[in-house]
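**Q** show me how the following folds:
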Amino acid sequence: MRDLAPRLLEWQAAGARCALASVVAVRGSAPLRPGAALCVHEDGTALGSVSGGCVEGSVYDLAREVLDSGEARCVSFGYADDDAFAVGLMCGGEIDVLVQAVDDATARVLGAAALAAAARRPVVVARVLPGPDAGAGCVAVWRDGHLGSTGDPALDLAVLADARRMLDRDGTVVRTYQAGASRPHDAGVSRSREAGVPSGSRAPRVLFEAWVPSPRLLVFGANAHAAAVSRIGALLGYHVTVCDARATFTTPERFPDADEVVVDWPHRYLAATETDRRTVVCVMTHDPKFDVPVLAEALGRPLAYVGALGSRRVQARRREDLVAAGVSPDALARLHAPLGLDLGGSTPEETAVSFAAELIAVRSGRTAHPLSLLDGPIHPTATKERPGAGEARCAAGTDPVRGRTTAALRAH
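**A** Next up, the predicted model:
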């Protein structure tokens, strides 16, 4: 929803009615993860996706119905073995989708969240899921404030506490609270289904979406390989900075995909720059006076990935220089050099693809082997500790969507 929020707010500000469909939870294999969203304008225009195409038409139809009725819905879609033409996910998974009309109060909350995200301030958007006695509340929460309400003052306290615990991590999760969570002495205590609390018909459930700043990709070196890496980094959702001390080559025109283009010595810029465990550093300079100091600085920090371009001979000399600069063996072992996977590429674009493939594998802890040679799940398995895994599902039942009633479609 984060990427679609600005356009959705434009529609709402222009006086148009619009609906928002969001993936609440995923079970098994599914094309998109929790947080994926589809916005539908009253004139029929649609933006975004919740399934990559499998059930897109049915969610679109449901959004049009919600626009007419004004009633939020939470619907489950899955594959129906008994009906090859049933509405469902051909990949065999199941998704829960929340569909709601965007009213003025929700738009104000989303607007505040969008402004915070644009300023790279962590923010969590919490929305109450439909159910008996449930409101349609929406809250945006940041470190020193919030906007909106769930409609229950005591539940607000619990939601604010849980939301602030999510401000340092990205992801989407649903929490089910005790039916008595509105009692003051229970306020602020989250009770999820995994904690052993049954999802009773009157237990309030809240969808949390953490909009943390995009992870940073710091590219050092202003050359064709850096331009290709900045392009693919932007595609992967990174906030890309290109830095080089040579002003002639370090210009926004040469790096149109970068969010920032900085003229400075790489090691000096990195020393003055805040990083975290999601930050990625790529050194493309091929010059010891540039790359050794910046790599020594990077390897002294807890970063997600540190890689460097160069031949085997360049890497061997570079490692000697880093040891001489005081880099420990453990820190040196974290260096991906030459960066990338063995794909056989040679052009800057092919090198960037090789780097991106290795980065994704490192980030997800996967083997990078061909999927055709492996068994087991294609997508990462969600756990309670991993944000992005929905903790609650829509209740079982049957409901027609545009005249279709199947085992693949379950709704409140």
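**Q** every contact and neighbour count from this point should use C-alpha atoms.
**A** Will do.
**Q** distance of V294 relative to L217?
**A** 14 Å (CA to CA, to the nearest Å).
**Q** so which of the two has more stuff around it?
**A** L217 (26 against 22; other CA atoms under 10 Å).
**Q** surely the more buried one forms part of a strand?
**A** Yes - using DSSP: H, G, I helix; E, B strand; the rest coil, the assignment for L217 is a strand.
**Q** and stretch 126-144, what's buried?
**A** By neighbour count, with 16 or more other CA atoms under 10 Å as the criterion, the buried positions of stretch 126-144 are 126-131, 134-142.
**Q** what does stretch 237-257 give?
**A** Applying 16+ other CA under 10 Å to stretch 237-257 flags Y238, H239, V240, T241, V242, C243, D244, A245, T250, T251, F255, D257 as buried.
**Q** could you verify that the fifth one is part of a strand?
**A** Yes - under three-state DSSP, V242 sits within a strand.
**Q** OK, contacts around it?
**A** 218-222, 226, 230, 250, 255, 258, 260-262 (CA atoms under 8 Å, 6 or more residues apart in numbering).
**Q** roughly how far does V189 sit from D43?
**A** To D43, V189 is 42 Å away according to CA to CA.
**Q** the two: who's more crowded?
**A** Taking other CA under 10 Å, V189 and D43 do not tie; V189 has more neighbours (16 against 10).
**Q** give me the residues contacting the stretch of helix or strand R64 belongs to.
**A** Here R64 is covered by helix 56-69, with elements defined by DSSP states H and E. Applying CA under 8 Å, 6+ apart, the external contacts of helix 56-69 come out as 17-21, 38, 40, 42, 46, 49-50, 72-73, 87, 99-101, 401-402.
**Q** let's see this one next, to set against the first:
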Amino acid sequence: MLNIADTLHRWCREARPFALATVVGVRGSAPLPVGTSVAVDEDGDAVGSISGGCVEGQVYELCRQVLRDRGAPQRAWFGYSDDDAFAIGLTCGGELDVFVQRVDPTAQPHLVDALDEVVQGRPAAVAQVVDGPERLLGLTLSVLGADQVVCGAVDDGPANRAVADQARALLRAGRTARVDLGGTGDGCPEHLSVLVHVAATRPRMLVFGAVDFAAALSQAGRFLGYRVTVCDARPVFATAARFPYADEIVVDWPHRYLERTSVDERTAVCVLTHDAKFDIPLLRLALDLPVAYVGAMGSRRTHEERLRLLREEDVAEDRLARLRSPIGLDLGARTPEETAVSITAEIIAEANRGTGQPLTWITGPIHRSPRLTSYR
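**A** Here you go, the predicted model:
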């Protein structure tokens, strides 16, 4: 849904009904992820894509039908056809589960508020019931902003609280996902499947050490959508001129800055100083924070010495196991630019449960569900 937020925002403000077709499940090498949507208004105008072209025509007609019938939401399943290469299906070999519903913005006015947050670049989540009792199908609630204010409702009972809690959790994690609720464990008596659409602020990449490798890494991080901070205690090196792609330059001792800044489950911490007086207090703190990635640059000898010093600081073994050191994947990287690719490749692999191996060497699905960090 939020991939077409600008258009949906305009349609909602105009109180214009539309049909929304959303990918709620994928299997195999589906072209686009869960949460991607197509919308069609009553004039037949369409926006978005869910398959890169394979099944768009069929989805468009289904949207038009749902708009005409004004009935209950519908489900459609699209997969690969071995018998007829021109049949409606996904030539990539994947399968899509698509949920199609009619949306009347006047009946769910909180959608205007949620979409307004998204187009303004502020965090928001929209929880959409895609499976469960018929009376609840297609209903939504929204969670807005850093204060996570809940607007709208999917039910007037305990299901609403359970859905809101899931939406808040996924907004904090910055991840769109489908979750199943039901039973006494989560306080929701009826089984529900809820797709939580999330638009979050950019994840953070904290780069410690104002070195040439940091300049290349800040550029790569920004390209990947991170909000990049470069921190170094030496003002002569930590300058905007040396790091034009960084969103923020901080002159401070690394551990002192990390103590006072905000991080979350998507934050990547990259320690490039390979100087013990900076590294040890910084890593001792970083390894105890709920962040997605902690990596440190240095040779294998430096790594072993670093582990020894961290153990002397009573850092537990389960915390040390989180440390990616030497930092990056084995790409044979030598230049700062190649090293930046190596580091960001490892960050991507960690977030998406990738192996880091060539795809030609492995079997099974190309795409995996992203990792939702659960840190204790």
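**Q** got a TM-score for the pair?
**A** For this chain pair, the superposition-based TM-score is 0.75 by TM-score structural alignment, normalised by the length of structure 2; 361 aligned residues with a CA RMSD of 4.0 Å.
**Q** and the helix holding R64 of structure 1, which residues are buried?
**A** Buried residues in helix 56-69 of structure 1, counted by 16+ other CA under 10 Å: E56, S58, V59, Y60, L62, A63, R64, E65, V66, L67.
**Q** tally of neighbours for I378 of structure 1?
**A** Per other CA under 10 Å, the neighbour tally for I378 of structure 1 reads 11.
**Q** so what does it match up with in structure 2?
**A** Using TM-score structural alignment, the partner of I378 of structure 1 in structure 2 is I366.
**Q** before we move on, back to that, got TSV for the buried residues of stretch 237-257 of structure 1, with distance to L309 of structure 1 too?
**A** Output for the buried residues of stretch 237-257 of structure 1, formatted as TSV (distance: CA to CA, whole Å):
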residue	distance to L309 of structure 1
Y238	19
H239	20
V240	17
T241	17
V242	15
C243	15
D244	15
A245	18
T250	18
T251	21
F255	18
D257	20
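**Q** determine which two of those residues are furthest apart.
**A** Spatial extent of these (CA to CA) is set by the pair Y238 and A245 at 22.3 Å.
**Q** measure stretch 123-141 of structure 1 end to end?
**A** For stretch 123-141 of structure 1, the first-to-last residue distance is 6 Å (CA to CA).
**Q** how far is that stretch from where the chain is centred?
**A** Centroid separation between stretch 123-141 of structure 1 and its chain, computed with CA atoms, centre = their mean, to the nearest Å, is 20 Å.
**Q** what residues of stretch 9-24 of structure 1 count as buried?
**A** Under 16+ other CA under 10 Å, the buried positions of stretch 9-24 of structure 1 are L9, W11, Q12, R17, C18, A19, L20, A21, S22, V23, V24.
**Q** right, I mislabeled it, should have said stretch 94-111 of structure 2
**A** Neighbour-count burial for stretch 94-111 of structure 2 [16+ other CA under 10 Å]: 94-105, 108-111.
**Q** ok, so of the residues you listed, who is nearest A296 of structure 2?
**A** G94 (37.6 Å).
**Q** who touches the biggest strand by length in structure 2?
**A** The residue-count maximum for a strand in structure 2 (DSSP state E) belongs to strand 188-199. Strand 188-199 of structure 2 is contacted from outside by 1-2, 24, 35, 118, 122-133, 158-159, 162-163, 166-167, 170-171, 174-183, using CA under 8 Å, 6+ apart.
**Q** now intersect these with the helices, please.
**A** V118, P158, A159, A162, V163, Q166, A167, L170, L171 (DSSP state H).
**Q** quick check: the two most widely separated of these?
**A** Taking CA to CA, the two most distant members of those are V118 and P158; they sit 27.5 Å apart.
**Q** mean per-residue distance, the helix holding R64 of structure 1 versus structure 2.
**A** With mean CA distance after the TM-score superposition for structure 1, helix 56-69 of structure 1 departs from structure 2 by a mean of 5.1 Å once superposed.
**Q** wait, A117 of structure 1 sits on S214?
**A** No - using CA atoms under 8 Å, A117 of structure 1 is not in contact with S214, being 9.1 Å away.
**Q** check contacts around S262 of structure 2.
**A** If a contact means CA under 8 Å, 6+ apart, then S262 of structure 2 has no contacts.
**Q** any idea how far it lies from A345 of structure 2?
**A** Distance of S262 of structure 2 to A345 of structure 2, computed by CA to CA: 24 Å.
**Q** could you report the neighbour count for the nearest residue to R266 of structure 2 once chain neighbours are set aside?
**A** Spatial nearest neighbour of R266 of structure 2, chain neighbours left out: A292 (5.0 Å); criterion: CA to CA, 6 or more residues apart in numbering. Residues near A292 of structure 2, counting by other CA under 10 Å, number 21.
**Q** quick one on the thing from earlier: okay, V118 and P158 of structure 2: which has more neighbours?
**A** A side-by-side neighbour count of V118 of structure 2 and P158, using other CA under 10 Å, places V118 first with 23 against 13.
**Q** my guess is that one meets A5, correct?
**A** Yes - between V118 of structure 2 and A5 there is a contact at 7.0 Å, judged by CA under 8 Å.
**Q** T367 of structure 1 contacts E358, correct?
**A** No - in this structure T367 of structure 1 lies outside contact range of E358 using CA under 8 Å: 9.5 Å.
**Q** these two: which is more packed in?
**A** E358 (21 against 11).
**Q** so which strand or helix has the aligned residue in structure 2 for that one?
**A** Using TM-score structural alignment, the partner of E358 of structure 1 in structure 2 is E346. Taking DSSP H and E as the criterion, E346 of structure 2 maps to helix 336-352.
**Q** again, but for P370 of structure 2
**A** Assignment of secondary structure by DSSP H and E places P370 of structure 2 within no helix or strand.
**Q** that one: how many residues sit nearby?
**A** P370 of structure 2 has 16 neighbouring residues, counting by other CA under 10 Å.
**Q** list the residues that contact the most centrally placed residue in structure 2.
**A** With distances taken as CA atoms, centre = their mean, R175 lies nearest the centre of structure 2, 3.8 Å away. Going by CA under 8 Å, 6+ apart, R175 of structure 2 touches H197, V198, A199, A200, L372.
**Q** recalculate using a threshold of 10 Å.
**A** Going by CA atoms under 10 Å, 6 or more residues apart in numbering, R175 of structure 2 touches A125, A167, A169, V196, H197, V198, A199, A200, R266, P370, R371, L372.
**Q** over to A126 of structure 1?
**A** The neighbourhood of A126 of structure 1, defined by CA under 10 Å, 6+ apart, consists of 109, 137-141, 148-150, 156, 159-160, 162-163, 172-174, 206-210.
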